[in-house]
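>>> I'd like to go over a predicted model; first the sequence, then the structure.
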Amino acid sequence: MRPLLSRFAFLLFLLPFLSFQGRIPLEKRALFDGMTFQGWEGDTTKTWRIVDGMLVGGSLEETVPHNDFLVTDREYGDFILTLKIRLRGQEGFINSGIQFHSQRLADPAYEMTGYQADWGEGYWASLYDESRRNKTLIAPDSTQVLKWIKKGEWNDYKIHAEKGRIQLFINGHQTVDYKEPDSMIPQSGLISLQIHGGGKAEVAIKDIFIEELNQKNR
């Protein structure tokens, strides 16, 4: 009987780990292959391009006329998304961000509505509600976040969206922990990369990986 009891005890030991919060993590996978726009849609003739394994949007020579988004071709629910982002600019409004749990608008067709992990002067690593509530939902301490970011250089951005809770991290530091109070706000949707209009600005993004979080067993 001892081997049977030993196996039973081992299963009891494993149970908390197998059922941690009921989550079944799926395989972490790349959202960008570094060479093509496969899995993405948007203005890939002028606004967005691929340069040396990076997705690049905007221009340092010409003012970006309006917000523009490079959008995934499928929707995502709960996930952990990681990427590297670099924002540079010459003049005007220099801003970018990562939309998620979002949808395209019909008018104007280039705009999106939903959450945005913001990136730019005055908005570094904050959570904005694009074309919906049109406001910053939560922002980090402005003095503290400036110690964590690298302006004009590469930064590691992480978005953890799960069961209405949104956490943002920049270079390993948590900047936002937000719980959505409105049950009517969608917790799934498209992911997209933004270059904001109104400035001579260029955003580059690379090493985009997503881990979807299976909620079925919760």
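In hand now; what should we look at? Residues are numbered from 1 along each chain as shown.
>>> switch to C-alpha atoms for all contacts and neighbour counts from now on
Fine.
>>> what about Leu12, how many neighbours?
11 (other CA atoms under 10 Å).
>>> Assumed it was part of a strand.
No - Leu12 is assigned helix when assessed by DSSP: H, G, I helix; E, B strand; the rest coil, not a strand.
>>> quick one: contacts for it?
Applying CA atoms under 8 Å, 6 or more residues apart in numbering to Leu12 gives no contacts.
>>> residues touching the residue nearest the centre of the chain, list them.
In the chain, the residue lying closest to the centroid (CA atoms, centre = their mean) is Ile98, at 4.5 Å. Residues near Ile98 by CA under 8 Å, 6+ apart: 116-118, 191-194.
>>> next up, a second structure to put side by side with the first:
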Amino acid sequence: MTRVFTLTLFALAASVALAQDKPKTEIPAAGADGWITLFNGKDLTGWEGLEGYWSVVDGAIQCSEQKATSKQSDLILLCSKDNPEKFADFELRYSWKMVTPEGNSGVQIRGKIDNAKMLHVGGYQADIDAGNGYTGIIYDEGGVAGGRGIMSKRGEKTVWDAENKRSATPLDKSDADIKKAIKPVGEWNECVVHAEGNHIVYSINGQVTTDLTDDSPKACKSGVIGLQMHGGFTMTIQFKDLRIKLLEKK
């Protein structure tokens, strides 16, 4: 019993030491214009995901899965994992293309890794799906932002107050009109997510799709960036042109 306990302590100490020895992933240097390139267009350097699901195809990050072996997981930006406090206020730009006629994905911002083994990130998600039923909303993935589900619908300006109560007013354009700006399966969509303080704006192809102000005690202030692989689908999605500008807090 004593020997087993000693060996267990040794293994634990070794794993802790190994974790401490792992070099921290630094945030890449910004260009003269303030933008930081997050993907080199060649390989997955700087990212971490489950093996066998993520690759680089034609200069884009590609996620492919079969329904029978699908996972709820993310490709995690390592510099945001190692420096989550730095990813609070920013403008994130990227393009995505759904390749298959079914599938669901999204981009996690200010997230929290709530399942380290599965590399799952919860929290605010700029949602994407093949049928564009959910594309353009902000969703609380995994309930990390207080279990609030759809936090801000497409076509709405949503406010969560300090008592965690929700109110919403329509944007200038209707949900139906905004949906027309979203390109279908097989075509690239250009996205911007602007997060500053309690305010997040999600835009697709130059059109604001949803506007969120979150004053709730459950609000996510900073955290991890990840690209979602949603379980339950046979799907392929691609991402490219990922870049971020970190903003000074006012």
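Nice, thanks for sending it over. Since the structure is predicted, the reported quantities are computational estimates derived from the model, not experimental observations.
>>> Give me the TM-score for this pair.
Superposed pair, TM-score by TM-score structural alignment, normalised by the length of the first structure: 0.80. Supporting alignment: 187 aligned residues with a CA RMSD of 1.9 Å.
>>> before we move on, back to that, quickly check the contacts of Ile98 of the first structure for the two that are furthest apart.
Greatest spatial distance in these: Asp118 and Ile191, 13.2 Å, computed using CA to CA.
>>> and the longest strand for the first structure?
Counting residues, the longest strand found in the first structure (DSSP state E) is strand 199-214.
>>> one step back: please identify which helix or strand holds the residue nearest to the centre of the first structure.
Using DSSP states H and E, Ile98 of the first structure sits in strand 95-104.
>>> same question, Gln194 of the first structure
Assessed by DSSP H and E, Gln194 of the first structure sits inside strand 189-195.
>>> after the helix or strand hosting Ala13 of the second structure, next one along is what?
Taking DSSP H and E as the definition, Ala13 of the second structure sits inside helix 2-21. Remark: after helix 2-21 of the second structure, the chain's next helix or strand is strand 36-37, criterion DSSP H and E.
>>> mean deviation (superposed) between that next one and the first structure, please.
Its matched residues in the first structure lie on average 1.0 Å from strand 36-37 of the second structure after superposition (mean CA distance after the TM-score superposition for the first structure).
>>> In a strand, Cys79 of the second structure, correct?
No - Cys79 of the second structure: not assigned to a strand; according to three-state DSSP it is helix.
>>> roughly how far apart are it and Ser15 of the second structure?
Using CA to CA, to the nearest Å, Cys79 of the second structure is found at 21 Å from Ser15 of the second structure.
>>> same thing with Val159 of the second structure?
44 Å.
>>> out of these two, which sits in the busier spot?
Using other CA under 10 Å, the more surrounded residue of Val159 of the second structure and Ser15 is Val159, with 22 against 12.
>>> Report the secondary structure state of the more buried one.
Going by three-state DSSP, the secondary structure assigned to Val159 of the second structure is strand.
>>> Tell me who's in contact with it.
166-168, 212-215.
>>> swap the cut-off to 10 Å and go again
151-152, 165-169, 198-199, 211-216 (CA atoms under 10 Å, 6 or more residues apart in numbering).
>>> Tell me the one among these nearest to Gly133 of the second structure.
Ser152 (13.6 Å).
>>> Quick check: the aligned residue for the closest one in the first structure?
Mapped onto the first structure by TM-score structural alignment, Ser152 of the second structure lines up with Ile138.
>>> same thing with Glu248 of the second structure?
Aligned counterpart of Glu248 of the second structure in the first structure: Asn214 (TM-score structural alignment).
>>> Give me the neighbour count for Thr169 of the second structure.
11.
>>> thought it was touching Thr158?
Yes - with contact defined as CA atoms under 10 Å, Thr169 of the second structure reaches Thr158; the gap is 6.6 Å.
>>> list the residues that contact both of those two?
Common contacts of Thr169 of the second structure and Thr158, defined by CA under 10 Å, 6+ apart, comprise Asp211.
>>> So Gly131 of the second structure sits against Pro184, correct?
Yes - counting by CA under 10 Å, Gly131 of the second structure does reach Pro184; the two are 7.7 Å apart.
>>> Residues that sit against both of these two, list them.
With contacts defined as CA under 10 Å, 6+ apart, the residues adjacent to both Gly131 of the second structure and Pro184 are 98, 101.
>>> related to what we said a few turns ago, where in the second structure does the strand holding Gln194 of the first structure fall?
Against the second structure, strand 189-195 of the first structure falls on residues 223-229 (TM-score structural alignment).
>>> now the matching stretch: how far from the chain's centre is it?
Distance of stretch 223-229 of the second structure from the chain centroid (CA atoms, centre = their mean, to the nearest Å) equals 3 Å.
>>> go on, stretch 175-186 of the second structure?
21 Å.
>>> Residues touching that stretch, excluding its own?
96-102, 129-136, 153-156, 171-173, 188-190, 203-210, 237-238.
>>> related to what we said a few turns ago, how far apart are the strand holding Ile98 of the first structure and its match in the second structure?
Strand 95-104 of the first structure, aligned to the second structure and superposed, deviates on average by 0.6 Å (mean CA distance after the TM-score superposition for the first structure).
>>> Quickly find the element holding Thr143 of the first structure.
Assessed by DSSP H and E, Thr143 of the first structure sits inside helix 142-148.
>>> Of all the residues in that helix, which ones are buried?
Residues 145, 148 are the ones in helix 142-148 of the first structure that count as buried (16 or more other CA atoms under 10 Å).
>>> Tell me the helix or strand right after that helix.
Following helix 142-148 of the first structure in sequence, per DSSP H and E, is strand 155-162.
>>> tell me the contacts of Lys135 of the first structure?
With CA under 10 Å, 6+ apart, Lys135 of the first structure has these contacts: 127-129.
>>> so how far is stretch 5-15 of the first structure off the chain centroid?
On CA atoms, centre = their mean, the centre of stretch 5-15 of the first structure falls 39 Å from that of its chain.
>>> in the second structure, what residues pair with it?
Residue span in the second structure matched to stretch 5-15 of the first structure, by TM-score structural alignment: none.
>>> In space, what's closest to Asp207 of the first structure - neighbours in sequence excluded?
Nearest residue to Asp207 of the first structure in three dimensions, chain neighbours excluded: Leu83, at 5.2 Å (CA to CA, 6 or more residues apart in numbering).
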